[in-house]
Structures are given as structure tokens and as C-alpha cells.
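In: Okay, structure incoming, though there's no sequence with it:
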């Protein structure tokens, strides 16, 4: 159970998807408002003691560790666990964010951290109640539900976290919107 929400965390940014609906274009390098999606994601986790980006290495303004998920293109659970394994230290809590959520920011993360106190973590939910790839979780609890390598490929994050007590935090404004298509990118500038 998380007993404090605002300190002692590391972050994993998931940027290793195939972006098939974007023709395979690297999402981390897409710009919204003159900044890359990766730069926006790194701004959201600016207070993290350590950041691992799961995806291809690209230039950043901040020091981060880049890794590729194992198995390659194994899905978000494989990416999350590869990122967790790349951390130099085991933090009390872990923030996880998909790179394609340009409106999720530092204030969004703080709301998740505050809501996680007294729970195993907290997850952002959209207007329809669907959990998003933006959450915080107690690292020890994540480690306790970790599947074997052979079970990670294609596993959903929802299935991975299903047994955990996660507070659901409703999205404010457009912070739960992600960029999966060119139309999403066009609308992200509004």
C-alpha cells in the first residue's frame, strides 16, 4: 500500500509500439505544439528520480535510459516489465505513461500520486471508465503480480494489474486522449 504519494518514484515511458495506424511512424518523435510527444511525457515525470524510456533511442533534453522491450514488440506489459528491470534502483513507486498522451502532464501525475495513497496505486480513466496507460503503482505489488516471460507477450496491462487495488482517477479535460491515428494528431492541436 502506498503511504506517500509525492516522492520516491521512478518512471517508465512506453514508447516502443509499432504505430501501425500511423504507418509505423515513430510516435516519440511526433510533435504537438512544437514539442515531441517524448518531451511532453518527460515533462510529466520531471520529478522522477530515474526515467526509463522503452523505445528507440532519440535525442532528449534530459538524461534517461533507453531500452527495447523483450520480446521486441511484445506489447505494453513486456515494455513495462523491461522498463522496470532497467531501473538502477528499486523505487517505492513507479509511474507508467504511454508516450502518446500529450495532454497528460505533471499535474495529472500528481493527482494520480495523491489518489494512490492507501491503495496499491492509481490509474487514469477516460470518460467511458476505460483505464488508460497512465498509472502509478507500488513497485513491490507490481513485482508480486509479474508473470513469467512466456506469459508477457501480448498480455494486457489491465490483466496484469487486475488483482491490485488501484484507485480510478477520472481524466480532466483531454488528458486521457492518445494519438493512434493521423486524425488524432490533427485533433491534438485543438
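Out: Thanks, I have the structure now. Only a predicted model underlies this, so the values are computations on that prediction, with no experimental measurement involved.
In: hey, let's count contacts and neighbours off CA atoms from now on
Out: Fine.
In: quick one: contacts for the residue most central in space within the chain?
Out: Nearest to the mean C-alpha position of the chain, counting by CA atoms, centre = their mean, stands residue 97 at 1.6 Å. Contacts for residue 97 (CA atoms under 8 Å, 6 or more residues apart in numbering) come out as 11, 12, 13, 14, 41, 133, 134, 135.
In: Closest to residue 145 out of those residues?
Out: The shortest gap between residue 145 and any of those belongs to residue 135, at 15.7 Å (CA to CA).
In: here comes the other one, which I'd like you to weigh against the first:
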């Protein structure tokens, strides 16, 4: 029986990477190693177990030693499909919660899981998401793929996907979702979407 405090991590890498010309963004190299290696190193100390959500042949990720969980029927219905795949894997492993991170975002906070869990417990919500203050504004940028999710909501999420829900916040917010602000001089949720982004990440 897992402790209620045990949280699993899921790296979401199931997208098509169209702005990078296709392929797996998480296998692009920065600092002489794949993005995925940096993400694993940053997330694994924060969680009790770790899996990768990716579609297609899992053999291409064999060197990383992670279980690879695809979207149901390789549907590729956006990040919520990856979250559901992660929830189903976590449920089979006995976890009650997961924290997800994006597979193209190598600089996320090293206290991400702790902060998300603290916010969810403090506010009594089953979900929590990351955000950052927008410079020169009182508004915040949302980073909903960086979130904490109660695995017990997976059937609700499955039904929502079947009904056509694709936008993350359209599903999370009605359930109650704590918001956690992460400050930083450099954007901690900078993600690699284009070749120019990749060069910026390499410079960092």
C-alpha cells in the first residue's frame, strides 16, 4: 500500500512537435545531452516513481529506463490524454497522485512537486497547476501541463475526453484547482517549440 504522500511523476512527451519539423522534442540535445535526460534528473528526486507518456515505438526510449505509457489507442488528443495515460499507469502502481511535466521544458523548478502538493493540501483541492507572473502586469501565465492530479479522477477525465474536452483548464477548474506561482529571473517554464527556442535553451 502506497503512502498517501507518495507521488508519481509523468513526463508528457506525446505531442507531434510540428513546429520542430516532427520527431521527439525530448530527444533534442542541450548541453551535450537529450532534453529528456535533464528532465529526468530534475524530476526524479521529487517523486517516488517516474514514467514517460509517449506514442509510437517505445524502443527509442529504452536507454532511459522508464516505463513508457502511450495515449489510449494512440489517440493523441492533447495533453489531457497524456495525463489520463499517466493516471492509469499510476493507479496500476498503487499511487493516488501524479505530477506531470512537459517533455520540452528543461528548467522547471526543483521544488515543483513540493509546492504543488502544499497548495493542493492547503486549499483542499484535488488538483494544482503552475503559473508565472507576467512581467509588467498583474496577470499570470498558466502552465497547466505542470500540475498535480488526483488519480481517482481518471474515470471522470476519461468521460470528458470521450465527450470532446481537450482544453486542460476546461476540465481542471470545475473540479477545484489550486494555483501556484513560481517566480524567477529566467522563465522556469521556458519550452522548446522551435529551432530558435532550442538555441536559446542551449545558451541557458
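Out: Everything's here; your move. In this text the structure is predicted, and so the values were computed from the model without any measurement.
In: Compare the contacts of residue 97 of structure 1 and tell me which is most surrounded.
Out: Most neighbours among these, by other CA atoms under 10 Å: residue 12, with 31 neighbours.
In: that's a strand at it, yeah?
Out: Yes: assessed by DSSP: H, G, I helix; E, B strand; the rest coil, residue 12 of structure 1 belongs to a strand.
In: Please tell me I have it right and it contacts residue 94.
Out: Yes: Residue 12 of structure 1 lies in contact with residue 94 (CA atoms under 8 Å); the separation is 7.3 Å.
In: which one in structure 2 is aligned with residue 92 of structure 1?
Out: Aligned counterpart of residue 92 of structure 1 in structure 2: residue 96 (TM-score structural alignment).
In: Can you report how many residues lie near that match?
Out: By other CA under 10 Å, 20 other residues sit near residue 96 of structure 2.
In: try residue 79 of structure 1
Out: For residue 79 of structure 1, using other CA under 10 Å, the count is 29.
In: three-state assignment of it?
Out: Put simply, residue 79 of structure 1 is helix when judged by three-state DSSP.
In: need the contact list for the nearest residue to it once chain neighbours are set aside.
Out: Closest residue in space to residue 79 of structure 1, ignoring its immediate chain neighbours: residue 69 at 4.7 Å, by CA to CA, 6 or more residues apart in numbering. By CA under 8 Å, 6+ apart, the residues touching residue 69 of structure 1 are 16, 54, 55, 78, 79, 80, 82, 83.
In: cool, residue 57 of structure 1 as well?
Out: With CA under 8 Å, 6+ apart, residue 57 of structure 1 has these contacts: 66, 67.
In: and the gap between it and residue 40 of structure 1?
Out: Note on residue 57 of structure 1: its distance to residue 40 of structure 1, by CA to CA, to the nearest Å, is 16 Å.
In: can you pull the buried residues of the longest strand seen in structure 2?
Out: For structure 2, the strand with the greatest residue count under DSSP state E is strand 140-150. Within strand 140-150 of structure 2, the residues that count as buried by 16 or more other CA atoms under 10 Å are 142, 143, 144, 145, 146, 147, 148, 149, 150.
In: by contact count, what packs against that strand?
Out: Using 3 or more CA pairs under 8 Å, 6 or more residues apart in numbering; DSSP states H and E, the elements in contact with strand 140-150 of structure 2 are strand 97-102, helix 112-123, strand 127-133, helix 168-175.
In: Name the stretch among these that sits most buried.
Out: strand 97-102 (a mean of 27; mean count of other CA atoms under 10 Å).
In: quick one: what's aligned to residue 78 of structure 2 in structure 1?
Out: Aligned partner of residue 78 of structure 2 by TM-score structural alignment: residue 75.
In: The residue nearest to that match when sequence neighbours are not counted: neighbour count?
Out: Distance criterion CA to CA, 6+ apart; nearest residue to residue 75 of structure 1, sequence neighbours excluded, is residue 154 at 5.2 Å. As a burial measure, residue 154 of structure 1 scores 14 neighbours (other CA under 10 Å).
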